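Trainee: what follows is a predicted structure for the sequence shown.
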Amino acid sequence: MKRNINLNRRLFRQTGVAIIAALMVAALVASIAGLLMVRQQRALQQLEIRKDTAEARAATWSVLQLVRLTLRDDARAGQPDHLRKPWAVPIPEIKIENGAMSGRLIELNGRFNLGNLIDQNGQPVAAAWAAYPRLLANLGLPSNLADNLREYFVLHAVQQGEKKIWLPLIDGHELANVAGYTPEVIRQLEPSIVTLPVATALNVNFASPEVLAAWVPQLTVSAAEQALSKRRSQYFNSPADLIGHLPKEVQAQVPAQLLTVKSQYFWSEMGARFGKVLMQHRALLDRSKSDMPVVLSVQRMY
């Protein structure tokens, strides 16, 4: 009797162990299956993201080529560049298959070009250094920021023979390395300045009153604003058109050689959205050297 009881107990234990082992194996198999399923889902998601990324890049490139063609055809027309040009109107988001695209052109010859501060020989340009503190004052910023920028150029100058060569700024982001140029200051400056690889003339059809007044001694921002208001009804066909609307006492001070109605430099901002992928690029375009605008740089904004 005892033997039977012991035998039954052993069989029960063995059966229990077998069941537990079977359950553990089943759980392990389920875990592995779940892990494989998760990995498969992740792989599919990554594949989808790669596909969307490729489509977004292709769309961005297409927008850039369209922009270049638009600027080329516009230059061939030979007309003054002004705010009413079709390319000056931002393109709202356009739905396309599986995604959307958007873009806009930002004219840059209407800004104060920090590239004008240094000539081709790496020497400071007196007229530009006289204008820059006036721009700062017009924008409500401390004029000593111009001194800080000058010291920055001097500090980073290179000796060549008996001369010190000032190195131009690479882009506007470099201002963050200059004393006093806090993020708030740079944000306030940003709509009015640009850093271009060469000196440029100021397009009076796009210039703000603050920028125009910076280049003309004794011209107030309010007087500049009044003169520039004329372009709302009719754009300026030449710098002389603008000069004729300025106060007579300052007309002789206007650096006419620094004014223009043509634009050669632009930022092309291109956006593309496919699935979960959103891309925004900014390209610097130069149409001064060839028929088709040249892409000088491309930067991903996000």
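Mentor: Received the coordinates, thanks.

Trainee: only C-alpha atoms for contact and neighbour calcs from this point on.
Mentor: OK.

Trainee: just give the number of residues close to Lys262.
Mentor: 22 (other CA atoms under 10 Å).

Trainee: contact partners for Phe206?
Mentor: Listed by CA atoms under 8 Å, 6 or more residues apart in numbering, the contact set of Phe206 reads 82-83, 107, 109-111.

Trainee: that one - that's part of a helix, no?
Mentor: No - per DSSP: H, G, I helix; E, B strand; the rest coil, Phe206 lies outside any helix segment and is coil.

Trainee: before we move on, back to that, just the buried subset of the contacts of Phe206, please.
Mentor: Among the contacts of Phe206, the ones that count as buried by 16 or more other CA atoms under 10 Å are 82, 107, 109-111.

Trainee: ok so, going back, closest to Leu64 among the contacts of Phe206?
Mentor: Distance to Leu64 across the contacts of Phe206 (CA to CA) is lowest for Glu107, with 15.1 Å.

Trainee: list the contacts for that closest one?
Mentor: 88, 206, 263, 265-267.

Trainee: can you name the next helix or strand after the helix or strand hosting Met270?
Mentor: Assigned by DSSP states H and E, Met270 falls within strand 265-274. Toward the C-terminus, strand 265-274 is succeeded by strand 277-286 as the next helix or strand (DSSP H and E).

Trainee: got the angle between that following strand and strand 265-274?
Mentor: 160 degrees (axes from the mean of the first three to the mean of the last three CA atoms, to 10 degrees).

Trainee: elements contacting strand 277-286?
Mentor: helix 2-77, strand 265-274, strand 294-300 (3 or more CA pairs under 8 Å, 6 or more residues apart in numbering; DSSP states H and E).

Trainee: and the second one, what does it pack against?
Mentor: Other elements packing on strand 265-274 under the criterion 3+ CA pairs under 8 Å, 6+ apart are helix 2-77, strand 99-107, strand 277-286.

Trainee: can you say which of the contacts of Glu107 are buried?
Mentor: Looks like the contacts of Glu107 have 206, 263, 265-267 buried, using 16+ other CA under 10 Å.

Trainee: of those residues, just say which sits nearest to Leu246.
Mentor: For the buried ones among the contacts of Glu107, the nearest to Leu246 is Phe206 (16.2 Å; CA to CA).

Trainee: mind listing the helices in the stretch 151-300 of the chain by residue range?
Mentor: 183-189, 209-215, 221-228, 239-243, 248-251 (DSSP state H, counting those that start in this stretch).

Trainee: another structure for you, compare them:
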Amino acid sequence: MSPPPSDRRPKSPDRAGCDRQSGAAVITAMLLVAIVAASASSLLVSMDAWIEHTELARDKAQATELGRNAITYARLLLATDARNSASDTLLEDWARELPPLRHEGAEIKGRIADLQGRFNLNNLRHASGVIDEQAYDAYLRLLTVLGLSPELADTLADWLDADDSRRAHGAEAADYAETRQNSNGIGRPLTNTGELARIRGYTPAIVARLQEHVSALSGIQAVNINTATPEVLSALQPGLSLSAARALADTRRTLPFRDAADFRTRLNDPSLPNSLIPISAASAHFLIQVTVDRGRARSRVLSLVKRQNDTSLPRILWQSIL
């Protein structure tokens, strides 16, 4: 038997062409929808990133402005203290580290450090560029108290000495000479303690160990005996052991030193020689440190200020915004 005739008729060429065009149109439409959706998604992501960037920039700007305002407040505090007291001690308002403050959605932390409570490394160098032997001896004593190599005093003195003299020996001296020849800042005072990292032997660990006890201020600066660490007190005063310096520092909590003469009286040993470097009961150089957190932004403002002889705001010597 022959198969039954089929009900389907062969498509004409025109009909087949129409179906293909219709299918292509559907695919094209789907691709367009996908492209539009992807573009919209990308646009939304870009907008979110732009909004996030804008908010972060706004928070950073506001945090920085609050940091600057906090610096101004700290300067006012130091000016007020100068009007009320002839000495500077750890019992005064400027020396107290306050708990974090909250203002307009921001958290503000700050402290004031007396840099004259530290050993000024530039005291090793006279204005003429010659090394001060007494200050050099005091620095040697400080290194010994801190358990550090005395060779560090030699390499620092070589770095500061304007006449290109050599105190370090052997390989130390050879390495130093090569470094000095290739450096532009040697034979001049240090501008900050960070420069110690450029000097032979001053590893990051050693610089961190020294940080609490040393500073790099312009010129010869007296050490404030009311704010100096016991290690610095022991270093500057021959015959004063670290344990005795700690005991002496404890007395400052109730009875700060009035002046250098009061310090010598309370040593209870008139046979001791004078201190190796100048001492005082007052300070002029302070480091103000402020950190502001607002949203996801953080601003850190550091300012070195010098208090004037009058009652005006302390002068900003340098300021850094991080």
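Mentor: Sure thing, it's come through. As the structure is a computational prediction, the values presented were derived from the model and not from experiment.

Trainee: let me see the TM-score of these two.
Mentor: Once the chains are overlaid, their TM-score stands at 0.90 when taken by TM-score structural alignment, normalised by the length of structure 1; 294 aligned residues with a CA RMSD of 2.2 Å.

Trainee: right, so of the helices of the stretch 151-300 of structure 1, which gets closest to Leu36 of structure 1?
Mentor: helix 183-189 (47.6 Å).

Trainee: average distance between the closest one and structure 2?
Mentor: Following superposition, helix 183-189 of structure 1 is found to deviate from structure 2 by 0.6 Å on average (mean CA distance after the TM-score superposition for structure 1).

Trainee: give the aligned range of that helix in structure 2.
Mentor: Aligning helix 183-189 of structure 1 against structure 2 (TM-score structural alignment) gives residues 204-210.

Trainee: which of the three states applies to Leu83 of structure 1?
Mentor: Going by three-state DSSP: Leu83 of structure 1 is coil.

Trainee: residue in structure 2 matching it?
Mentor: In structure 2, Leu83 of structure 1 lands on Leu90 (TM-score structural alignment).

Trainee: hang on, its match packs against Arg96?
Mentor: Yes - counting by CA atoms under 8 Å, Leu90 of structure 2 touches Arg96, with 7.5 Å between them.

Trainee: please pull up the equivalent of Asn138 of structure 1 in structure 2.
Mentor: Checking with TM-score structural alignment, Asn138 of structure 1 has Val145 as its match.

Trainee: isn't that match right up against Ala235?
Mentor: Yes - using CA under 8 Å, Val145 of structure 2 is in contact with Ala235, at 7.4 Å.

Trainee: and those two? which has more neighbours close in?
Mentor: Legend: neighbour count by other CA under 10 Å for Val145 of structure 2 and Ala235, higher for Ala235 (29 against 16).

Trainee: hmm, the more buried one is touching Tyr139, no?
Mentor: Yes - with contact defined as CA under 8 Å, Ala235 of structure 2 counts as touching Tyr139 (6.8 Å).

Trainee: excluding chain neighbours, what is closest to Trp87 of structure 1?
Mentor: Once flanking residues are discounted, Trp87 of structure 1 sits nearest to Leu105: 6.5 Å by CA to CA, 6 or more residues apart in numbering.

Trainee: residues in contact with the one you found?
Mentor: 87-90, 266-269.

Trainee: now name the helix or strand holding Ala173 of structure 2.
Mentor: Judged by DSSP H and E, Ala173 of structure 2 forms part of helix 170-181.

Trainee: which positions in that helix come out as buried?
Mentor: 173, 176-177, 179-180.

Trainee: against Leu284 of structure 1, how distant is whichever residue in structure 1 pairs up with Ser22 of structure 2?
Mentor: By TM-score structural alignment, Ser22 of structure 2 lines up with Thr15 in structure 1. Distance of Thr15 of structure 1 to Leu284 of structure 1, computed by CA to CA, to the nearest Å: 77 Å.

Trainee: could you check which of the two has the larger neighbour count?
Mentor: Neighbour count, other CA under 10 Å: between Thr15 of structure 1 and Leu284, Leu284 has more, with 20 against 12.

Trainee: ok, now which ones touch Pro209 of structure 1?
Mentor: Taking CA under 8 Å, 6+ apart as the test, what Pro209 of structure 1 contacts is 221-222, 224-225, 228.

Trainee: CSV for those residues, including neighbour count?
Mentor: As requested, those are arranged in CSV below (neighbours: other CA atoms under 10 Å):
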residue, neighbour count
Val221, 19
Ser222, 12
Ala224, 23
Glu225, 17
Leu228, 23
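
Trainee: between these, which is nearest His156 of structure 1?
Mentor: Val221 (33.5 Å).

Trainee: count the neighbours of Gln257 of structure 1 for me.
Mentor: Counted with other CA under 10 Å, Gln257 of structure 1 comes out at 9.

Trainee: Ser62 of structure 1 too?
Mentor: Ser62 of structure 1 has 14 nearby residues by other CA under 10 Å.

Trainee: same check on Leu47 of structure 1?
Mentor: Leu47 of structure 1, neighbours per other CA under 10 Å, totals 12.

Trainee: what residue of structure 2 takes the place of it?
Mentor: Using TM-score structural alignment, Leu47 of structure 1 pairs with Thr54 in structure 2.

Trainee: now swap in Leu219 of structure 1 and tell me
Mentor: By TM-score structural alignment, Leu219 of structure 1 lines up with Leu240.

Trainee: contact partners for the spatially closest residue to its match that is not a sequence neighbour?
Mentor: For Leu240 of structure 2, ignoring the flanking residues on the chain, the nearest one in space by CA to CA, 6+ apart is Ser234 at 5.2 Å. Neighbour list for Ser234 of structure 2: 141-142, 145, 240-242, 245 [criterion: CA under 8 Å, 6+ apart].

Trainee: repeat that with 7 Å
Mentor: 240-242, 245 (CA atoms under 7 Å, 6 or more residues apart in numbering).

Trainee: any idea how far Asp291 of structure 1 lies from Leu108 of structure 1?
Mentor: 19 Å.

Trainee: between the two, which has more neighbouring residues?
Mentor: Leu108 (26 against 14).

Trainee: which position in structure 2 pairs with the more buried one?
Mentor: Using TM-score structural alignment, Leu108 of structure 1 pairs with Leu115 in structure 2.

Trainee: wait, Arg315 of structure 2 sits on Ser303?
Mentor: No - counting by CA atoms under 7 Å, Arg315 of structure 2 stays clear of Ser303, with 9.9 Å between them.

Trainee: more neighbours, those two?
Mentor: Neighbours per residue, other CA under 10 Å: of Arg315 of structure 2 and Ser303, the larger number sits with Ser303, 21 against 14.

Trainee: quick check, that one in contact with Phe286.
Mentor: No - applying CA under 7 Å as the test, Ser303 of structure 2 and Phe286 come out as separate, 8.3 Å apart.
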